[in-house]
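Q: no FASTA, just this:
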């Protein structure tokens, strides 16, 4: 990624982590995107118990919400990577916003038709737009400054993603679950989602117009010209392949825990909370991730990103184990504190995996976004486990995920190509 840095090493401790004035403006603009897709993604945690009650679903069926949402990453990431390579990062961002807006709009007919299948289809379209945003924005942020501060820079922008996930549970509980509870007194209805998702449609279209108008820095070091032949492949980098697995298990664990929190807090031996009350506690889970990202962005200016990642993952293993083996407020707050551990994981794994890929960065970003499909598969598996052994014991699956992340942070993230390892 040589040539993308336009500042001196003296400014690498800047709050926007090593960006020039022009790049700083681009990073500030991008924070709105990170906020928006964090907000939308976290609303799934509200939709799951809401749709479970309306359509009388079991745990496995209710997790189809996450399966369809994150399944889009698997199907759309590679085409999105090709799209971004062809049109550039900025136009890719605009395309992603328009597609996501259309997905939000589909929630209106889904609610009117009272169709779970239509809801799942709308979620897939919405997630397809967010996938294009991820493939465009994440690598763009890593390239807007020196490689040394890429993890810190992406962590800072991801903090605004966490701000979106912190605000979403409270507003979702207020405008979806509370409204739904009132409607359920008359008849089960999904109408409470109509207005919130229409507002999201308008907001996404407004952002698309703004990003179409903005003049963002053009990054050419990660692109190839028409006449240039790109040799090799991103798949030849061992740390990218291991990082893709890290993204798979991390997103799966984070989404799975978030998906079950409201149900977990409703258990008699935990807190026995109503859905609308339990949903507000999600703010602490996602809020911990937000606070941790701001702290992590500063910490990783001083400490190696891989070591910080390994430490956080180990702490998550301990906390989830406590939540599984205890009850009441101890179990409740132990699982909520996992959000603080999650804080730096996604941006750190993402930037470590892309480290040193050069012109393969775009393809590498597509591979990593492909791995976000873990958010579709792991919650579904945990749902099946919960149907058999109960919600509390089903958290053993996220524990195994975090164990792998400990390994990746401490050993697997070291930049190595498969060929160079074989030659060693």
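A: Nice, I can see it. All values derive from a computational prediction rather than experimental measurement. Residues are numbered from 1 along each chain as shown.
Q: CA only for contacts and neighbour counts going forward, please
A: Fine.
Q: Now find how far off-centre stretch 197-209 is within its chain.
A: Centre-to-centre, stretch 197-209 and its host chain are 20 Å apart (C-alpha atoms, centre = their mean, to the nearest Å).
Q: buried set for it?
A: Of all the residues in stretch 197-209, those buried under the rule 16 or more other C-alpha atoms under 10 Å are 197, 198, 200, 201, 204, 205, 207, 208.
Q: so which of those comes closest to residue 394?
A: residue 197 (31.4 Å; C-alpha to C-alpha).
Q: Would you map the helices across the stretch 101-250 of the chain?
A: 107-113, 116-143, 150-172, 178-184, 194-213, 238-265 (DSSP state H, counting those that start in this stretch).
Q: Residue 410 reaches residue 310, doesn't it?
A: Yes - under the criterion of C-alpha atoms under 8 Å, residue 410 makes contact with residue 310 at 5.7 Å.
Q: neighbour count winner among the two?
A: Each of residue 410 and residue 310 has its neighbours counted (other C-alpha atoms under 10 Å); residue 310 has more, 22 against 17.
Q: And the more buried one, how far from residue 365?
A: Using C-alpha to C-alpha, to the nearest Å, residue 310 is found at 22 Å from residue 365.
Q: Now for the residue lying closest to residue 237 once chain neighbours are set aside, how many residues are close by?
A: Distances taken as C-alpha to C-alpha, 6 or more residues apart in numbering put residue 417 closest to residue 237, at 4.0 Å, once the chain neighbours are dropped. Using other C-alpha under 10 Å, residue 417 has 19 neighbouring residues.
Q: quick one, what contacts residue 417?
A: Residue 417 sits next to 236, 237, 238, 239 when contact means C-alpha atoms under 8 Å, 6 or more residues apart in numbering.
Q: what about it, distance to residue 123?
A: Going from residue 417 to residue 123 by C-alpha to C-alpha gives 37 Å.
Q: can you check residue 264 too?
A: According to C-alpha to C-alpha, residue 264 stands 24 Å off from residue 123.
Q: let's bring in a second model and compare:
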């Protein structure tokens, strides 16, 4: 069915083109969203050992936290897709700005639900609260990702996506530190479920504050906003369909690894750390994702001089090294410096090509997982931790490649990609079950390894835009 123009698409594109100088303001505003949902998502990795402790859960039961959270991505995105097919694209009706505000409000309600969940000490209620929270974030994902991708020149869209995702990774980096202190070690911490109250009430307040900022911020219309299409046209694009599978594999693989790192580092043949020590190292996993996305924002941008590009990346790396050296441990800082140098070398091999870089980074991650599975000691430990650095560009790059040339079907394609985030609800429990059955958490990393093999395929071959 042909699109019914509610407002002129060409006029909207013209409006954005003329507002090129104003891209920075809207991008900064939307970037707040990426930071917040990174913070919230990574707090799940702290909740898993906490709920396991409070409710005496098995591995697979504790992983239901990720199932509830990422299951919402699938269900809400499926509802969105059905509405877009039968009634027309919802975001095209209400606009990106209202879609963002609605998502923030729903997420805030989910955070508030942690209060009765803690009072009742009900694991099921906690899962319900996480589902509502993730429903709001799902709407933010559907709205904000394509907004960032099309808010500016198409040739630099991967760079913009990586820049905003770098702030998402900043949220995931500070989450283990803040969440670990408040839930496990702070004055608010307790052996029961009450210690989750303060973090999630604070999140609710922050989400409402950001909703207010978005409300008064002038966000320009972009691309096909205002054009309503009632069909399933997005599924006609082969590179989108393969991209949906790729997002499923990526999120499932990353969440499985992030959720298992604490348990992995507790293994006697790896590090033998306790929960507090392992949480400390989890921040390096997510910190690597943040630094890698800053690298990606520069490496995939359009610079006339390669010297300038890699000079900026070197400065970012030196700043990260200085922070780790000052705030943590000089020995760890030297390890981090070596990993960042290898990461920059991989970007050089990728030659600023998003798809080639994606395939290369996925191949490196496969090798690192093999070391984690069959190695031991500090080598295996840092192999897993360094995956965050090479994971860095994957989600924004896959998303950007998958929605290329979708036109009026961009938001519908975005909803399908967000639906695929359900991989984070399916793969972690499977890995947990694998670990329970085999009594070998280390060997269970074979599941995310398979996921990254597919990502390598998509980066080298499957990304090519085509319409059936």
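A: That came through, no problem. Since this is a predicted model, take the numbers as computed values, not measurements.
Q: After superposition, what is the TM-score?
A: Overlay of the two chains. TM-score (TM-score structural alignment, normalised by the length of structure 1): 0.91; 401 aligned residues with a C-alpha RMSD of 1.8 Å.
Q: for the helices of the stretch 101-250 of structure 1, which one ends up most surrounded?
A: When you average the neighbours per residue for each of the helices of the stretch 101-250 of structure 1 (mean count of other C-alpha atoms under 10 Å), helix 150-172 leads with a mean of 27.
Q: and it, how far from structure 2 on average?
A: In the superposition against structure 2, helix 150-172 of structure 1 averages 0.6 Å from its aligned positions (mean C-alpha distance after the TM-score superposition for structure 1).
Q: which residues of structure 2 does that helix align to?
A: Mapped onto structure 2 using TM-score structural alignment, helix 150-172 of structure 1 covers residues 157-179.
Q: Now do the same for residue 408 of structure 2: its match in structure 1.
A: Taking TM-score structural alignment for the superposition, residue 408 of structure 2 sits opposite residue 359 in structure 1.
Q: Oh, that last question was meant for residue 96 of structure 2, not what I typed.
A: Counting by TM-score structural alignment, residue 96 of structure 2 corresponds to residue 89 in structure 1.
Q: Surely its match is in contact with residue 140?
A: Yes - using C-alpha under 8 Å, residue 89 of structure 1 is in contact with residue 140, at 6.7 Å.
Q: For stretch 459-468 of structure 2, which residues meet the burial criterion?
A: Using 16+ other C-alpha under 10 Å as the test for burial, stretch 459-468 of structure 2 gives 459, 462, 463, 464.
Q: Please report how far residue 256 of structure 1 lies from residue 385 of structure 1.
A: In this view, residue 256 of structure 1 and residue 385 of structure 1 are 12 Å apart by C-alpha to C-alpha.
Q: now residue 362 of structure 1
A: Taking C-alpha to C-alpha, one finds residue 362 of structure 1 at 36 Å from residue 385 of structure 1.
Q: How about residue 299 of structure 1?
A: Distance from residue 299 of structure 1 to residue 385 of structure 1, counting by C-alpha to C-alpha: 37 Å.
Q: Tell me which of the two has more neighbours.
A: residue 385 (19 against 15).
Q: which one in structure 2 is aligned with the more buried one?
A: So, by TM-score structural alignment, residue 385 of structure 1 is matched to residue 434.
Q: ok now do that match, which residues does it touch?
A: Contacts of residue 434 of structure 2 by C-alpha under 8 Å, 6+ apart are 440, 441, 444.
Q: End to end on stretch 179-195 of structure 2, go ahead and measure it.
A: Start and end residues of stretch 179-195 of structure 2 are separated by 10 Å (C-alpha to C-alpha).
Q: who touches it?
A: Contacts for stretch 179-195 of structure 2 (C-alpha under 8 Å, 6+ apart): 43, 46, 50-51, 54, 118-119, 121, 196, 198-199, 276, 279.
Q: Considering the contacts of residue 434 of structure 2, which possesses the most neighbours?
A: That'd be residue 444 among the contacts of residue 434 of structure 2, by other C-alpha under 10 Å, with 24 neighbours.
Q: Just to check, that one is in contact with residue 429?
A: No - judged on C-alpha under 8 Å, residue 444 of structure 2 makes no contact with residue 429 at a distance of 10.9 Å.
Q: Could I get the buried residue list for the host helix or strand of residue 378 of structure 2?
A: Using DSSP states H and E, the element containing residue 378 of structure 2 is helix 377-391. For helix 377-391 of structure 2, a neighbour-count test (16+ other C-alpha under 10 Å) marks 380, 381, 382, 383, 384, 385, 386, 387, 388, 389, 390, 391 as buried.
Q: where's the closest residue to the first one other than its chain neighbours, which helix or strand?
A: Spelled out, it's residue 380 of structure 2. Counting by C-alpha to C-alpha, 6+ apart, residue 380 of structure 2 lies nearest to residue 372, which is 4.4 Å off, once chain neighbours are set aside. Residue 372 of structure 2 is located in helix 354-374, with elements delineated by DSSP H and E.
Q: tell me, that helix lands on which residues of structure 1?
A: Using TM-score structural alignment, helix 354-374 of structure 2 corresponds to residues 305-325 of structure 1.
Q: Check the mean deviation of the matching stretch from structure 2.
A: Looks like 0.4 Å for stretch 305-325 of structure 1 (mean C-alpha distance after the TM-score superposition for structure 1).
Q: can you check stretch 126-138 of structure 1 too?
A: Averaged out, stretch 126-138 of structure 1 is 0.3 Å away (mean C-alpha distance after the TM-score superposition for structure 1).
Q: from the middle of its chain, how far away would that stretch be?
A: On C-alpha atoms, centre = their mean, the centre of stretch 126-138 of structure 1 falls 10 Å from that of its chain.
Q: now swap in stretch 383-403 of structure 2 and tell me
A: 9 Å.
Q: swap in stretch 382-399 of structure 1?
A: Distance of stretch 382-399 of structure 1 from its chain centroid, counting by C-alpha atoms, centre = their mean, is 22 Å.
Q: follow-up on the earlier one: out of the contacts of stretch 179-195 of structure 2, who's nearest residue 224 of structure 2?
A: residue 43 (34.9 Å).
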